[in-house]
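Asks: mind folding the following:
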Amino acid sequence: MSKGTIKKVAGPLVIAEGMRDANMFDVVRVSGQRLIGEIIEIHGDEASIQVYEETSGLGPGEPVESTGVPMSVELGPGLISNIYDGIQRPLEEIRAKIGNSLARGVEVPSLDREKKWHFTPVVRQGDAIVAGDVIGTVQETEIVLHKIMVPVGVVGTIKSIEEGDYNITETVAVIETANGTEQPLTLMQRWPVRRGRPYKEKLSPDMPLVTGQRVIDALFPIAKGGVAAVPGPFGSGKTVIQHQLAKWAEADIVVYIGCGERGNEMTDVLNEFPELKDPKTGRSLMERTVLIANTSDMPVAAREASIYTGITIAEYFRDMGYSVALMADSTSRWAEALREMSGRLEEMPGEEGYPAYLGSRLAQFYERAGRVITLGSEGREGSLSAIGAVSPPGGDISEPVSQATLRIVKVFWSLDAQLAYQRHFPAINWLTSYSLYTDTTEKWFNENVAAEWSSLRQRMMLLLQEESELQEIVQLVGMDALSAPDRIKLEAARSIREDFLHQNSFHDVDTYTPLPKQFTMMKLVLDYYDAAVGGLSKGIPVDSLVNLPVREQIGRFKYILPDQIGPEYESIQRELASEIAELAAKQKEEF
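Replies: Predicted coordinates for the structure are as follows:
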C-alpha cells in the first residue's frame, strides 16, 4: 500500500508526493478525513488525484493512502430500486445515517451488508462451471430475478452449494479450481468501472428496441443494443422523452444517470419514478430501475465517474441475459466536468477548452453498449442500449460535445425548440433527425409487423420532405399558387404531423402505441392521400377533398383502444370510400 503526503490542492485536484508505488486509477484516501479520490496522472513519485468530495480545508503535508485497487462498483442483490451518487454511495443510507446534507468522508457500503436474501441454487455439487455461469437466483423485487453468476476468471467444479438465506458477504458456494484451490463465492462481486465487462460475441443490431413512441419506432428506430443521442435546447423535452423511454421501451432493467443535472430536475425524477406504474406488471417502475443522482452542485469529479458507474451496473444486468436501457442525462455536463479536470491538470486544451481526448472518452462510453452473447456455457443473449441526452449551449449542435457524439452514435433524435413552442411533442424534428438502424431493422419490421412497413415509412418521409419544400413556396407566393396535387400533399403531410407524429405522453391511450396500431395509423393517413389523389383525377375540387368529414375520425384514431383497431379501421375505410364516391357522383351530375 502506497502512502504519501499532499503537496498541492487545486479545487478537486490534489497533487501528492511519495506515491511512486501507486498505479494509475488506484482509489486513494486523502487526509485524515479519508476523502475518496482516484489517481488520474503520475509523474515520477507525484500523483495527480481527482477527489470525489469537497476539498476545502485541505492543505500540504496531510496524508494520502492508496488502497491499491481501481475505482470499482459492488454488484449484487440490492442494486434495483436504489439511488446512488456518482461513485455508488447509497444516498438513502447516507441520509438515514447523517441527515440531509452529504458530509465529507462518509463511508457507507454500496450494498446492504445486513439484509438477508433467499438464495436458490440452480447447479449441484460436482457440476463443472465456467465464468459467467449462473449458480443460483435471488428474487430481488417482484419483477426482477437476480441471477448470481460465477465471477470472471473463475473455472472449476462446485464443491458445495446450499439453499438458504444469506447476506451479500456470506459464502453461498465453494468452487474447486483446476489447481486444487478452493474459491468461495458470495452473492456480491466487484468490477472496475472504467473497464467493460467481457462477453463471448457481439451480435448485429437488427432487432428494434420497441418504445411505443411513433416518431421513434416508425421513422427513427433504435436497435436493441444500439446507441442514440437526444440533443436539444432547454425546454425542448429531453427529460420527458427519456422518461417515456424508461417507462415504455421493451427493456427489463432501466439505469437512469442524472449527470450534472439541476437539483430540481433530479428531484422530479426521484419523485416521479417511484410513482410511475410499470405497464407490464402494474407495479412501481422503481422495481426494475437503478438511479444514479449526481446533481450540478455535487463535486465535479464524481460527475465524471457517474456515467462509468452507471454503465458498469447496466453491463452486469446485461450479463444476466436481460435487455437493459441506460439513460444518461446529460453527457454535456459530464464533458464539462472532464474539461474542468483537464484544465486543472494543465493539459493542452482542444476545441472550446475541452480536452483533446473528449471524442475517445465518449466513444469508450458508447461502445460498451451492444447486443451480446454473454460468458458462460449456456451463452445467454443480453442487450444494453445507451441513450444519451446532450445539452448544447443555446441549442447549437455545432459545438464539440454534440459533434463528437454524432460521430459515434447511430441514432440522432434532433429536438427542436420551435416544435416545442408549437406544443408539438415529442419535439423530434423529422427533417434533421436520422437513424442508421433503419436498414438493419427493416427486415424485422417487415416480418414481425407487416410486409408493407418499410414502404409506408418511406412514403411518409417523402411526403414530409416535399412538404418542407412546398412551405417555402407558400411563404413566398401564398397557398393559391400551388397546384391541386401539391395542396393534397400539404394536407397529407399535415395529417402525418398532427395525427401520427404528435403524441400525448399524458393521455392514457396515446402515451404508448403498439406496433400493429402504428402500422394501421400510417396506412390510414396514406389511404386518405391516395383516395384524395384519385378524387382529383375524377374532377373533385381540392377544397372538398381537404374538408372531408372522415378526416376527423382519422385524427381521433390515435385514441382508439388496441382491441378496437380492426373494426374502427374498416369503418373509416368504408366512410372514406363512401365520401369520395359521393363527391365524384355530385361532380358528374354538375358536368
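Asks: going forward, measure contacts between C-alpha atoms and count neighbours the same way
Replies: OK.
Asks: got a list of what R283 touches?
Replies: K277 (C-alpha atoms under 8 Å, 6 or more residues apart in numbering).
Asks: strands of the stretch 151-300 of the chain, start to end?
Replies: Assigned by DSSP state E, counting those that start in this stretch, the strands in the stretch 151-300 of the chain fall at 156-161, 164-166, 171-177, 182-186, 189-192, 201-202, 227-231, 253-259, 289-294.
Asks: between those strands, which gets nearest to F317?
Replies: Comparison of the strands of the stretch 151-300 of the chain against F317 by C-alpha to C-alpha identifies strand 253-259 as nearest, at 7.4 Å.
Asks: report the inter-axis angle for the closest one versus strand 289-294.
Replies: Here strand 253-259 runs at an angle of 10 degrees relative to strand 289-294 (axes from the mean of the first three to the mean of the last three C-alpha atoms, to 10 degrees).
Asks: which residues are contacting strand 253-259?
Replies: Contact with strand 253-259 is made by 86, 246, 266, 288-296, 303, 306-307, 310-311, 313-314, 317, 322-331, 333-334, as judged by C-alpha under 8 Å, 6+ apart.
Asks: what's the offset of that strand from the middle of its chain?
Replies: The chain centre lies 7 Å from the centre of strand 253-259; the measure is C-alpha atoms, centre = their mean, to the nearest Å.
Asks: that older thread, TSV for the strands of the stretch 151-300 of the chain, including distance to L583 and mean neighbour count?
Replies: What follows is these, written out as TSV (distance: least, C-alpha to C-alpha, whole Å; neighbours: other C-alpha atoms under 10 Å):
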stretch	distance to L583	mean neighbour count
strand 156-161	79	19
strand 164-166	75	15
strand 171-177	77	20
strand 182-186	76	18
strand 189-192	70	17
strand 201-202	58	14
strand 227-231	46	26
strand 253-259	53	28
strand 289-294	55	26
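Asks: quick one: closest of those strands to G343.
Replies: Here strand 253-259 is closest among the strands of the stretch 151-300 of the chain (C-alpha to C-alpha), at 19.8 Å.
Asks: chain neighbours aside, what residue packs nearest to A451?
Replies: Once flanking residues are discounted, A451 sits nearest to F445: 7.6 Å by C-alpha to C-alpha, 6 or more residues apart in numbering.
Asks: which SS state does the one you found fall under?
Replies: Using DSSP: H, G, I helix; E, B strand; the rest coil, the structure places F445 in helix.
Asks: is Y354 in contact with R339, as I believe?
Replies: Yes. Counting by C-alpha atoms under 8 Å, Y354 touches R339, with 4.8 Å between them.
Asks: here's the other one to compare against:
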Amino acid sequence: MADAIISRITGPVVVAKDIEGAHMFDVVRIGEMGLMGEIIRLEGNTAQIQVYEDTTGLKPGEKVINTNRPLSLQLGPGLLTSIYDGIQRPLDVLAAESGDFISRGKIIPALDQKKKWEFIPVKKNGDQVSPGEIIAEVQETPLIKHKIMVPYNVSGELVDISEGQFTVNDKIAAVKNSKTTDIGLSSWWTVRIPRPVLRKLAPDQPLLTGQRVLDTFFPVAKGGSAAIPGPFGSGKTVTQQQLAKWADSEIIVYIGCGERGNEMCEVLTQFPKLIDPKSKRPLMERTILVANTSNMPVAAREASIYTGITMGEYYRDMGYGVALMADSTSRWAEALREISGRLEEMPGEEGYPAYLGRRLAEFYERGGRCIVISPEEREGSLSIVGAVSPPGGDFSEPVSQNTLRVTRVFWGLDANLANRRHFPAINWLTSYSLYMDDMADWYKSNVSKDWIDLRKEALEILQKESELQEIVQLVGYDALPEPEKGILDTARSIREDYLQQSAFDEVDTYTSIQKQHKMLSTILEFGRKEADVIKKGSTSAKVGALESRGMIPKMKWTKEEELEKLLNDINSKMKQEFDSLSKESSN
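Replies: Model (predicted):
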C-alpha cells in the first residue's frame, strides 16, 4: 500500500492523495513536523484536510499519516483549572516546555499523565451497574467532586473496583457481562458528536447572573441559549466575563474563539486571581478556559467551539449546572467561511457557507436542561451564551440573523449607550427574552407575586420615555405637561439607579434577585407617588428636590445586609415628604 502524500497546499487546507481507509473527520499527522489536521472532504482516495497549525514550510510529496481516529478529547480529573488551546493542548505545559511560542507539531496530553488522584468508590464489587451510573468520586478541586461514570453502552456486574490512588490512564474497575469492559479514570469522546441525554426539561428556571438588566428584563433559563451581539467597544467581553464570574452555575467553560490577543490575555491573567463569591475560593477551581486568539491558525478556531462544548457536556452529565461563554461565534463563522472558500464551495450570503445556519443550530442545540442517562435520572444543565461581533454593529448580517433564529434571548448591545458610559450597554427597547412566560411561576414562587407586573410596568415606562424623547427633541423638555415630565423622571431613575451597573464596584457588581425586587419596587413606588401628587397640582421640579429622591441612588451601592435599614429610611422619608406635598397642593 502506498503512503499517503501531500499533493497540494492552499493555506490551512492540504490535499492528500493515496489515503487508504480514511473516514470523514479522521485526525491525521502531516509532514516531517507531524502537524495535526482533520479530514473535511473525501473523494475516493483523495482527502482535503484542514490543518490546525501553520502550514508554512510544508511541501508536496511529504507523508500524511492517518490516526484513524476523529478529533477526540481526554475527559477526566484535571480539566478544571486548565487553560487549553482549541485542540485541547494545555497552554501552561506547552509554555513550560517550549517557551511563549508553541512549536509546531508538538502534541502534549491534555491531562497530567503522572498525577495520582484519590479514588473513592461509591459502588462495590458485585453491584449491577448501568450506563451513566456514578461508581466513584474524585475530589478534583476543593469546590468540585469529579464523578466517574459507567460508559453509555456498558452495563453488567461491577468487578475489580477498589479505593486507592490512580493516574488518569489507570484502570480503576471493570464491568462484566457477555464480555468484560475496563473502566479508566478518564475516557475519550469525539467532539463533533453530542453526548446523549435521556430527555430535555422545560426551561422554567432562570440562570441568575446578578446583572440587573439581565435578571429583571431579559433573563435566560438554565440550559437556555442567549446571543449577545454588539459593535466594537460596546462591552461584549466584559458582560461575558461578568456572567462567568457570577452566573448561578457550578462549572464555567469560557471559550475565547478568535478574539484579539489582548482581550484573551486579560481573561487569562484576571481569572486565576478571581475569588468565587459563594465559596471564597479561587474561581479557576470550577473553570476551564479555552484560548484561541485571532492570530492563531484559522482552522483551530472552528475546533475550539466543539472542544469547549464537549467538556461542558461532560460535567453536565455528572449532574452539574454548566455555563458556557463563547466569545465570539463571529470569528468561528469567519473560520467556516475561509475553509469553505478553500474548498471552493458555493458561497451563501456575504461569502459565508450555505450551511452556516445549520452549524450554528447544531452548536446551540447541544445546550439544555435535561435528565442525563443514569438509573437515578440525574439532572444537569448546559447554558450557552454566544457573543456575536457584527461588522459595524450591523445586526442584519448573516451570523447575527442565523444566531437569533436559534437562540431565545437577545441582549442587544448599543454603541450609543456605551458612548454615554451606560454599562451594561444592553438596549432595553430592542432586547428580548422568550423564556419569561416559562419562568413566570418560578418568579412568583421564589421572588414575589408582583415581580412580573413590576417588570412590565418598568418596561412600559421606558417605552413611553422613548416616545416622549422624540417630542422633547422638537419642543424641548420645558414645554412638556407635568405628567409627562414625571414619566421622564421615573424612567431616568430606572436607567441610572437600576439598569446602570458597575462591574468594578465591590457591591454594585452583583445584585441578588431579592435585592433587585426591593430596588425596583422602591423606584416604581416613588414614580407612582410622583404621578399622584402631580395630578393634585404639584410639579416634577418640586418632587425632584425631595430628600427621599436623593436617597434612591444609594440603594445599589448598599450592601445586602444594610439595605433594609436604608429602605425603611427611604419609605419613611418618602411618606412624610409626599404627604406634605399633597397637603401643599390641596391648599
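Asks: distance to P60 of structure 1 added to the strands of the stretch 151-300 of structure 1, as TSV?
Replies: What follows is those, written out as TSV (distance: least, C-alpha to C-alpha, whole Å):
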stretch	distance to P60 of structure 1
strand 156-161	50
strand 164-166	45
strand 171-177	43
strand 182-186	41
strand 189-192	30
strand 201-202	49
strand 227-231	43
strand 253-259	31
strand 289-294	29
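Asks: out of the ones you listed, the one nearest R104 of structure 1 is which?
Replies: Among the strands of the stretch 151-300 of structure 1, the nearest to R104 of structure 1 by C-alpha to C-alpha is strand 289-294 (15.3 Å).
Asks: remind me what that closest one packs against, helices and strands.
Replies: The contact analysis (3 or more C-alpha pairs under 8 Å, 6 or more residues apart in numbering; DSSP states H and E) places strand 289-294 of structure 1 against strand 83-84, strand 253-259, helix 300-319.
Asks: and the contacts of stretch 54-73 of structure 1?
Replies: Contact partners of stretch 54-73 of structure 1, identified using C-alpha under 8 Å, 6+ apart, comprise 1-9, 11-12, 16, 22-23, 25-32, 38, 87-88, 104, 110, 190-194, 299, 309, 312-313.
Asks: rerun at 7 Å
Replies: Contact with stretch 54-73 of structure 1 is made by 1-9, 11-12, 22, 25-32, 88, 104, 190-193, 299, 309, as judged by C-alpha atoms under 7 Å, 6 or more residues apart in numbering.
Asks: show the buried residues in those.
Replies: Burial by neighbour count, judged by 16 or more other C-alpha atoms under 10 Å, picks out 3-9, 11-12, 22, 25-31, 88, 191-193, 299, 309 from those.
Asks: please flag which of these sit within helices.
Replies: Those of these mapping onto helices are T309, per DSSP state H.
Asks: filter the buried ones among the contacts of stretch 54-73 of structure 1 down to the ones in strands?
Replies: Among these, DSSP state E puts 3-9, 26-30, 191-192 in strands.
Asks: okay if I get the residues you listed as a markdown table plus distance to A363 of structure 1?
Replies: What follows is those, written out as a markdown table (distance: C-alpha to C-alpha, whole Å):
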| residue | distance to A363 of structure 1 |
| --- | --- |
| K3 | 34 |
| G4 | 34 |
| T5 | 35 |
| I6 | 33 |
| K7 | 34 |
| K8 | 32 |
| V9 | 31 |
| D26 | 23 |
| V27 | 24 |
| V28 | 27 |
| R29 | 30 |
| V30 | 31 |
| W191 | 20 |
| P192 | 18 |
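Asks: host element of the residue mapped onto N504 of structure 1 from structure 2?
Replies: Residue correspondence to structure 2 (TM-score structural alignment): N504 of structure 1 is matched to S502. Using DSSP states H and E, S502 of structure 2 is not contained in any helix or strand.
Asks: pull the contacting residues for S502 of structure 2.
Replies: Contact partners of S502 of structure 2, counting by C-alpha under 7 Å, 6+ apart, are 423, 508-509.
Asks: mind checking how far it is from V267 of structure 2?
Replies: Distance, S502 of structure 2 to V267 of structure 2, using C-alpha to C-alpha, to the nearest Å: 18 Å.
Asks: how about the helices in the stretch 1-150 of structure 2?
Replies: For the stretch 1-150 of structure 2, the helices defined by DSSP state H, counting those that start in this stretch occupy 91-98.
Asks: quick one, what contacts T441 of structure 1?
Replies: T441 of structure 1 is in contact with 206-208, counting by C-alpha under 7 Å, 6+ apart.
Asks: ok but it is inside a strand, no?
Replies: No. T441 of structure 1 is assigned helix when assessed by three-state DSSP, not a strand.
Asks: which position in structure 2 pairs with it?
Replies: Aligned counterpart of T441 of structure 1 in structure 2: M439 (TM-score structural alignment).
Asks: ok, L583 of structure 1 next?
Replies: Under TM-score structural alignment, L583 of structure 1 pairs with L581 in structure 2.
Asks: what helix or strand does that match sit in?
Replies: Assigned by DSSP H and E, L581 of structure 2 belongs to helix 560-586.
Asks: compare that helix with structure 1 and give me the mean distance after superposition.
Replies: The superposed helix 560-586 of structure 2 is, by mean C-alpha distance after the TM-score superposition for structure 1, a mean 1.8 Å from where its aligned residues fall in structure 1.
Asks: just give the closest residue to L185 of structure 2, not the sequence neighbours.
Replies: Nearest residue to L185 of structure 2, sequence neighbours excluded (C-alpha to C-alpha, 6+ apart): V168, at 4.9 Å.
Asks: quick one, what contacts the one you found?
Replies: 76, 113, 184-186.
Asks: now swap in T209 of structure 2 and tell me
Replies: For T209 of structure 2, the contact set (C-alpha under 7 Å, 6+ apart) comprises 215, 243, 246-248.
Asks: this completes my enquiry, with thanks.
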